[in-house]
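*Asks:* This is the structure alone, sequence omitted:
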């Protein structure tokens, strides 16, 4: 591409007199060079969206975020009809991937009080969910820069196209922030597409008597003036949709996975103990006690199937089912609507490998999250005296798995790799038929090769992003070495991308 100046130099003063004809040619060349490759504005402005197949305005181009430092202050409602307020400062460290005269951040609602880039005040403009930032000085490709946004207000609750609620969710005693697929932009500015992962420091100050729980590890807890500050650190890259804060009167339980030295190092960093941090609403404490005590057991079982745990802590957040309607694989500690059953616990913890560590490049690739987590449920059943994965597969294919005919038929509504709309990225084909794709691969390559495959896939893309094409290419290359007789083409054609129910199981 042709690089363009931000403005044409002023030749009207203190400059040699230029003949009109030569000046006309020079201006024409300048305009031509700025038109090639999209024009100056396009050359120097980061895009306002990443053209996700289902959420085209989500995310922003021109830079890559490496770290978020969020400092948040929570004020509960002060009257009958009042709403909780949030005051925040977000320090976003990023690297420019092209020359930038301006760039965008995703932020829905909230009042922006100031924006600085490298400590210098920057111009800002709001339009929908886009906060456009224009630094005083342009940013060069490869340059690392820090943007500080100060903001406040009442964060919004988003109702998705499938009817579920996300973003800022008021609860009986506080709030729960959930981000899949777009809700995180309601409580902090950033690049809110799953393809841009970063580390985090999240510091939350709340009134005394409340707790603030987030991702990663609790680094400090301090009180002053009737308020308590909780500081959390996320050392491994995290997509913003699995970031969370949970504020309320939680009961806290701590334990570890494994024995020996090195607590806090994480399974991926060695053989040390893995901290388990669980926060439970008091109303759910008794009902959830037994199942949550099995987290270490589930993690150790999952490591045997999927490889070393990819993060430095684990756990769970359990809130009241009347406050939230679904579970979510928030990184390090999944969120549950009331006491989960064991299958749901297995599902959300399996997401720590598939979805949180290996994250989709776009929302079209959701089956790489949900198909794997659903198949983990099948494997748990198979290993613990329940139906085998083959029996579950057969029941789905024969239409005997769900109690009602409509649910059994819904499995074949669309191919798992091609949801028809944003409203359907969490429908049954993404989960059940996605798991069926994995079982067909297992049949094709054999058990030993299959478990080696899913472990090596998680290792190869650890803390990164991948899409469906990456996965199919990886499986094909793996099969060439470990199962050269495996015929994968029908799996892709009929099970992954094919319309309707495949003719043969």
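*Replies:* The structure has been received and is ready for your questions. Model, not experiment: these values are computed from the prediction.
*Asks:* switch to C-alpha atoms for all contacts and neighbour counts from now on
*Replies:* Will do.
*Asks:* tally of neighbours for residue 342?
*Replies:* When neighbours are counted by other CA atoms under 10 Å, residue 342 registers 16.
*Asks:* Does it touch residue 291 like I think?
*Replies:* Yes. Taking contacts as CA atoms under 8 Å, residue 342 lies within contact range of residue 291: 6.4 Å.
*Asks:* In addition, the following structure is provided for comparison:
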């Protein structure tokens, strides 16, 4: 019940000297502002990402000149403070920052390695939304992963591609580069006439600018669903573009290297079938469009589930298409909370491959499982002696986060779960999992608890997910 005639507050009755002391120590005032931490505290990659804020939207304007690999860019980052901020960090490797503003006011920045610190003129209060504009340019570079693979900004025959798993996105735009910070995106890319720039989401417009002989084209892309920054991508090249809609009306955009038009036609044929089949297994497709980028990139030896159009470094077979499209549910819609949760993405995508092989008249899923267990399947062991039994799927290191156990043994966990629950309960669980955590981050602990609510499955996780070495055959 509110008093009608409040008297002076207790603070007002304090002696002036004591009041000054209380105020100086923070008594009776908002918490003191402090810098956001440089790193998201990920056990595998502690310096990736940042703390103290959440990015809601990236607006990236990129002007790229392939001839000398020069990028002129502006990033407008809309974020919400999760503490009282006096400064915060962005991840940015190389490139030169020309100016920085927060809510329109110029601010100072400093650099230490790939950490760009933005020093605020005045604190940003907790829960307040603020806008940071970074103008930068330079020659973006490739990044070597802890496992020796290449990502970042990788030059190709006619242009370049930006690939981000796990750390490459910092090579071409400043951001909070950890999978736990998902955001929407608008990406506008200007390139010389005759080239195509493909980015995430849907193409909103294409504009030609400049006089004859110096004409340039701007491609503007929009991603309305939350996306982790490692899934952000730009691919520039002399692509042959195919667009159409599936029978259910889903827009498809396929960009292919001019030497890969025949494989692109195969992808265009199989992609709608895969989307329909996976939708039956996993629930409704989570994004407003789909597609693929099919390149010839000798510098990259992997595919990546860039949202919602996977990037293929070379012509893919059907199983690769199945794998990368399965990631649109598991990895892109449901994104790992930490890098050690990667098996939740790769295990599901690998298991989708197994089910597709069975559907296509090949080995049954149980036969594939047995071939993995016995080491007969080529994907169960590597040329360097690596096997699926080297470590538990939920226990990779920075060097092995893309190792065989994360993929193959991750899929084995799911098959043992299916055997334990039965087909009806298992696929019901999978669809419920994808629906309940749509567009969110998920962890191993959350998945285990979700499954244990459906049945007595604890032994599956104790033995197949967390157990060391090869379990006894059961």
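*Replies:* Thanks, I have the structure now. Worth saying up front: this structure is predicted, and the values here are computed from it rather than measured.
*Asks:* Which residues are in contact with residue 111 of structure 2?
*Replies:* Residues near residue 111 of structure 2 by CA atoms under 8 Å, 6 or more residues apart in numbering: residue 117.
*Asks:* Let's verify the alignment partner in structure 1 of it: helix, strand, or coil?
*Replies:* With TM-score structural alignment as the criterion, the equivalent of residue 111 of structure 2 in structure 1 is residue 126. Judged by DSSP: H, G, I helix; E, B strand; the rest coil, the three-state class of residue 126 of structure 1 is strand.
*Asks:* ok, residue 126 of structure 1 to residue 62 of structure 1 distance?
*Replies:* Note on residue 126 of structure 1: its distance to residue 62 of structure 1, by CA to CA, to the nearest Å, is 18 Å.
*Asks:* Also residue 437 of structure 1?
*Replies:* Plainly put, residue 437 of structure 1 is 36 Å away from residue 62 of structure 1 if you go by CA to CA.
*Asks:* Kindly report the same for residue 244 of structure 1.
*Replies:* Noted for residue 244 of structure 1: a distance of 26 Å to residue 62 of structure 1, by CA to CA.
*Asks:* SS state for the aligned residue in structure 1 for residue 189 of structure 2?
*Replies:* In structure 1, the residue matched to residue 189 of structure 2 (TM-score structural alignment) is residue 204. The three-state assignment at residue 204 of structure 1 reads strand, by three-state DSSP.
*Asks:* residues touching residue 204 of structure 1, list them.
*Replies:* For residue 204 of structure 1, the contacting residues are 71-74, 212, 229-231, by CA under 8 Å, 6+ apart.
*Asks:* contacting residues for the closest residue to it other than its chain neighbours?
*Replies:* Spatial nearest neighbour of residue 204 of structure 1, excluding adjacent residues (CA to CA, 6 or more residues apart in numbering): residue 72 at 4.7 Å. Going by CA under 8 Å, 6+ apart, residue 72 of structure 1 touches 86-89, 202-205.
*Asks:* ok, of the contacts of residue 204 of structure 1, which one's closest to residue 277 of structure 1?
*Replies:* For the contacts of residue 204 of structure 1, the closest approach to residue 277 of structure 1 (CA to CA) belongs to residue 212, at 12.7 Å.
*Asks:* Wait, the closest one touches residue 251, no?
*Replies:* No. The pair residue 212 of structure 1 / residue 251 is not scored as a contact, 11.5 Å apart, by CA under 8 Å.
*Asks:* Compare neighbour counts for the two and give me the winner.
*Replies:* Higher neighbour count among residue 212 of structure 1 and residue 251: residue 212, with 27 against 16, using other CA under 10 Å.
*Asks:* Confirm that the more buried one sits in a strand.
*Replies:* Yes. Assessed with three-state DSSP, residue 212 of structure 1 lies in a strand.
*Asks:* Please, where are all the helices along the stretch 351-500 of structure 1?
*Replies:* Along the stretch 351-500 of structure 1, the segments classed as helices by DSSP state H, counting those that start in this stretch run 367-383, 389-398, 405-410, 428, 434-445, 447-460, 468-482, 489-490.
*Asks:* how about these in JSON lines, adding distance to residue 149 of structure 1?
*Replies:* Listed next are the helices of the stretch 351-500 of structure 1 as JSON lines, based on distance: least, CA to CA, whole Å:
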{"stretch": "helix 367-383", "distance to residue 149 of structure 1": "32"}
{"stretch": "helix 389-398", "distance to residue 149 of structure 1": "49"}
{"stretch": "helix 405-410", "distance to residue 149 of structure 1": "45"}
{"stretch": "helix 428", "distance to residue 149 of structure 1": "40"}
{"stretch": "helix 434-445", "distance to residue 149 of structure 1": "40"}
{"stretch": "helix 447-460", "distance to residue 149 of structure 1": "35"}
{"stretch": "helix 468-482", "distance to residue 149 of structure 1": "35"}
{"stretch": "helix 489-490", "distance to residue 149 of structure 1": "50"}
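*Asks:* Which among these is found nearest to residue 53 of structure 1?
*Replies:* helix 468-482 (13.4 Å).
*Asks:* Measure how far the closest one is from the centre of its chain, please.
*Replies:* Remark: helix 468-482 of structure 1 is offset 24 Å from the chain centroid, using CA atoms, centre = their mean, to the nearest Å.
*Asks:* if I look at the corresponding residue of structure 1 for residue 157 of structure 2, how far off is residue 396 of structure 1?
*Replies:* Per TM-score structural alignment, the equivalent position to residue 157 of structure 2 in structure 1 is residue 172. For residue 172 of structure 1, the distance to residue 396 of structure 1 (CA to CA) stands at 39 Å.
*Asks:* who's more crowded, the two?
*Replies:* Shown here are residue 172 of structure 1 and residue 396; by other CA under 10 Å, residue 396 has more neighbours (19 against 12).
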